[in-house]
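>>> one predicted model, sequence on top.
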Amino acid sequence: MEKEAILKQIEHGLIVSCQALEHEPLYTKEGGIMHLMAKAAAMSGAVGIRANTVRDITQIKEVVDLPVIGIIKKDYPGTPMYITVTMKEVDELVACGVDILAVQGTSALRPDGKTSAEFIREIKAKYPHQLVMADIATDEEAMACAEAGADFVGTTMRGYTPETEGINETDFDFIARLAKNCPAKVIAEGHIHYPEQARKALEAGAFALVVGGAITRPAEITARFTAAIKDMR
């Protein structure tokens, strides 16, 4: 899908994150589950899918004709970075045809000592036509990644880094600030649990939004209900 078609497709829409990590009930070694989640999301009006691993992305693209934001999550010693950390993962994602390549854009250094901005410049030099999304947590990270060539900045890591620890709700002021000041398009992601929050994120200026746990993680959804019932007792 060409860039303008992707932008038109996802603008002001809901991208559903379909992921299951190894410790979660919906994970299987063979896959075969996340593409069903993606199909259900597409049937209900999702404008795109965010997915982890080449296996799941490939299976999803076989059944869903929507733009896919692709990532590969992997832990590396010596760094807190874990979302598409090295060029090896980038090469694999580009090869499987992701429409948007997402990388972690926070302030920590990668295993080779590169900053997020340096890594994004390296990606853009190697794959100049590849759309890139940077998962960031702060204004400074967003600006640095955008200036390095990121087409999108996602608020994915807000509340999950040392600098933003304690932020456990959708930061609408942060979204509005980025929408006003950052040259990259803003994708709201993280802590969006209810439809009202999704609408508010778009009203704050987000170009599009990603929702995952509130839609595709039944254990997390169940825990939210059981916690509310427990509090009532």
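Good, I have the coordinates. In this text the structure is predicted, and so the values were computed from the model without any measurement.
>>> C-alpha from now on. contacts and neighbour counts both.
OK.
>>> mind listing the strands for the chain?
For the chain, strands defined by DSSP state E occupy the ranges 14-18, 48-52, 68-71, 100-104, 131-135, 152-154, 185-189, 208-211.
>>> could I get the full set of helices for the protein?
Remark: helices assigned in the chain by DSSP state H are 3-10, 34-43, 54-63, 87-95, 116-126, 139-148, 172-181, 195-203, 213-216, 218-232.
>>> relative to Val16, which of these is closest?
Closest to Val16 of these, according to C-alpha to C-alpha: helix 34-43, at 6.7 Å.
>>> related to what we said a few turns ago, closest to Ala219 out of the strands of the chain?
Taking C-alpha to C-alpha as the criterion, Ala219 comes closest to strand 14-18 out of the strands of the chain, the separation being 13.8 Å.
>>> relative to the whole chain's centre, how far out is the closest one?
Between the mean C-alpha location of strand 14-18 and the chain-wide mean there is a distance of 9 Å, by C-alpha atoms, centre = their mean, to the nearest Å.
>>> ok and it relative to helix 34-43, angle-wise?
Here strand 14-18 runs at an angle of 170 degrees relative to helix 34-43 (axes from the mean of the first three to the mean of the last three C-alpha atoms, to 10 degrees).
>>> which other helices and strands does strand 14-18 contact?
Contacts defined by 3 or more C-alpha pairs under 8 Å, 6 or more residues apart in numbering; DSSP states H and E place strand 14-18 against helix 34-43, strand 48-52, strand 208-211, helix 213-216.
>>> which of the ones you listed is buried the deepest?
When you average the neighbours per residue for each of the helices and strands packed on strand 14-18 (mean count of other C-alpha atoms under 10 Å), strand 48-52 leads with a mean of 26.
>>> report the angle between that strand and helix 3-10.
Using the same axes, to 10 degrees, the interaxial angle of strand 48-52 with respect to helix 3-10 works out to 100 degrees.
>>> buried residues in stretch 68-84, which are they?
Val68, Ile69, Gly70, Ile71, Ile72, Lys73, Pro80, Met81, Tyr82, Ile83, Thr84 (16 or more other C-alpha atoms under 10 Å).
>>> swap in stretch 192-202?
Of all the residues in stretch 192-202, those buried under the rule 16+ other C-alpha under 10 Å are Ile192, His193, Ala198, Arg199, Ala201, Leu202.
>>> putting a second one here so we can go through both:
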Amino acid sequence: MTFNKEQITQIRKSLIVSCQAPADSPLHDPQAIAAMAQAAVLGGASAVRIDTPSHVSAVRQRVQAPIIGLWKQQIPGYEVYITPQFEHAAAIASAGADIIAIDATLRDRPGNETLDTLIARIHNELGKLVMADADTIEGARAAAKAGADLVGTTLYGYTNETKHLSPPGFDLLAQMVKQLKVPAICEGGIASPQMAQEALKLGAYAVVVGTDITGIDYKVRTYREAIFTAPTAF
């Protein structure tokens, strides 16, 4: 089955906005996420990154730009959680995603599916592109070898192997740009336009920004804590 490689060209040297919200937030609502995504695209984002089938479906109705879809699933006994199995990828594809994001770390995977077979099935059965979310250069290389169309620094700092590191993973990005033949995406920890510029200078094909743009819940808590702990003059 063929898929639209032009969507990769569409995101070159651009901003991708991750529109997600905590499960207990009022913003964790399909229409709220869709409005957020639409605002991001109207503001100049080339694509959006969306979690869960219901949110992808709502965004698809309001946005024509490419959607990088994923489905976070906690499976007992496994640490892999970003679109861990083919059934999750299929649900995201059916909801309207153009690119399927998957966990591409070297951690154990549920079921009998390897990273190679998962990527192959997404390509062949769903006709969708794959963004591999990596945490190390070893994982990034394995994902590229398995056929991933894009590889991101998404999980740098979020796995046991990298928990001592803090995003953004500029060092990992630099290695990916040098060693991989597929586009390297910088995602995770981008907290200013200047940091996004730095990622592009290092060779990032595109930059994904989430919390700093759409993380209202987190940002408000950060401001509140800073204000309540700040010394006052009276």
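Great, that's in hand. Because the structure is a prediction, the values reported are computed rather than measured.
>>> would you mind putting the strands of structure 1 into a markdown table with distance to Ser116 of structure 1 alongside?
Formatted as a markdown table, the entries for the strands of structure 1 read as follows, by distance: least, C-alpha to C-alpha, whole Å:
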| stretch | distance to Ser116 of structure 1 |
| --- | --- |
| strand 14-18 | 23 |
| strand 48-52 | 19 |
| strand 68-71 | 15 |
| strand 100-104 | 7 |
| strand 131-135 | 8 |
| strand 152-154 | 12 |
| strand 185-189 | 17 |
| strand 208-211 | 21 |
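>>> and the gap between the closest residue to His35 of structure 1 other than its chain neighbours and Pro183 of structure 1?
Nearest non-adjacent residue to His35 of structure 1, counting by C-alpha to C-alpha, 6 or more residues apart in numbering: Ile60, 4.3 Å away. To Pro183 of structure 1, Ile60 of structure 1 is 30 Å away according to C-alpha to C-alpha, to the nearest Å.
>>> between those two, point out the one with more neighbours.
Ile60 (25 against 18; other C-alpha atoms under 10 Å).
>>> quick one, what contacts that one?
With contact set as C-alpha atoms under 8 Å, 6 or more residues apart in numbering, Ile60 of structure 1 has these partners: Met34, His35, Leu36, Ala38, Lys39.
>>> again, only using 10 Å
With contacts defined as C-alpha atoms under 10 Å, 6 or more residues apart in numbering, Ile60 of structure 1 is in contact with 18, 32-39, 49-51, 54, 66, 68.
>>> same question, Leu70 of structure 2
49-53, 56, 81-84, 88-89, 91-93, 97, 99-103, 131.
>>> what about 8 Å?
Shown here is Leu70 of structure 2, whose contacts under the criterion C-alpha under 8 Å, 6+ apart are 49-53, 82-83, 88-89, 92, 100-102.
>>> cool, and Ser166 of structure 2?
Contacts of Ser166 of structure 2 by C-alpha under 8 Å, 6+ apart are Tyr156, Gly157, Gly189.
>>> so what does it match up with in structure 1?
When structure 1 is aligned by TM-score structural alignment, the residue opposite Ser166 of structure 2 is Asn168.
>>> next: Gly157 of structure 2.
Matched by TM-score structural alignment, Gly157 of structure 2 corresponds to Gly159 in structure 1.
>>> nearest residue to its match in space, please, no chain neighbours.
When the adjacent residues along the chain are set aside, Gly159 of structure 1 lies closest to Ile167, with 4.5 Å between them (C-alpha to C-alpha, 6+ apart).
>>> close enough to count as contact, the one you found and Met157?
No - applying C-alpha atoms under 8 Å, one finds Ile167 of structure 1 not in contact with Met157, separated by 10.2 Å.
>>> comparing these two, which shows the higher neighbour count?
Counting neighbours by other C-alpha under 10 Å for Ile167 of structure 1 and for Met157 shows that Met157 has the greater number, 18 against 13.
>>> what about the more buried one, distance to Ala204 of structure 1?
In this structure, Met157 of structure 1 and Ala204 of structure 1 are separated by 18 Å, where distance is defined by C-alpha to C-alpha.
>>> related to what we said a few turns ago, from the contacts of Ile60 of structure 1, which single one is nearest Glu140 of structure 1?
Ranked by distance to Glu140 of structure 1 (C-alpha to C-alpha), the contacts of Ile60 of structure 1 are led by Arg50 at 24.4 Å.
>>> thinking the closest one is in contact with Leu66, fair?
No - Arg50 of structure 1 lies out of contact with Leu66 (C-alpha under 8 Å); the separation is 10.1 Å.
>>> could you report the neighbour count for Glu122 of structure 1?
Residues within reach of Glu122 of structure 1, counting by other C-alpha under 10 Å, total 16.
>>> what's the neighbour count on Ile216 of structure 2?
Per other C-alpha under 10 Å, the neighbour tally for Ile216 of structure 2 reads 16.
>>> now Lys219 of structure 2
Lys219 of structure 2 is surrounded by 14 other residues when neighbours are defined as other C-alpha under 10 Å.
>>> next, the contact list for the residue nearest to Leu21 of structure 1 when sequence neighbours are not counted, please.
Setting aside the residues directly before and after it, Leu21 of structure 1 is nearest to Tyr27 in space (C-alpha to C-alpha, 6+ apart), at 6.0 Å. If you count contacts by C-alpha under 8 Å, 6+ apart, Tyr27 of structure 1 has them with Ala20, Leu21, Ile33.
>>> most neighbours of all these, which one?
Ranked by neighbour count under the definition other C-alpha under 10 Å, these are headed by Ala20 with 21 neighbours.
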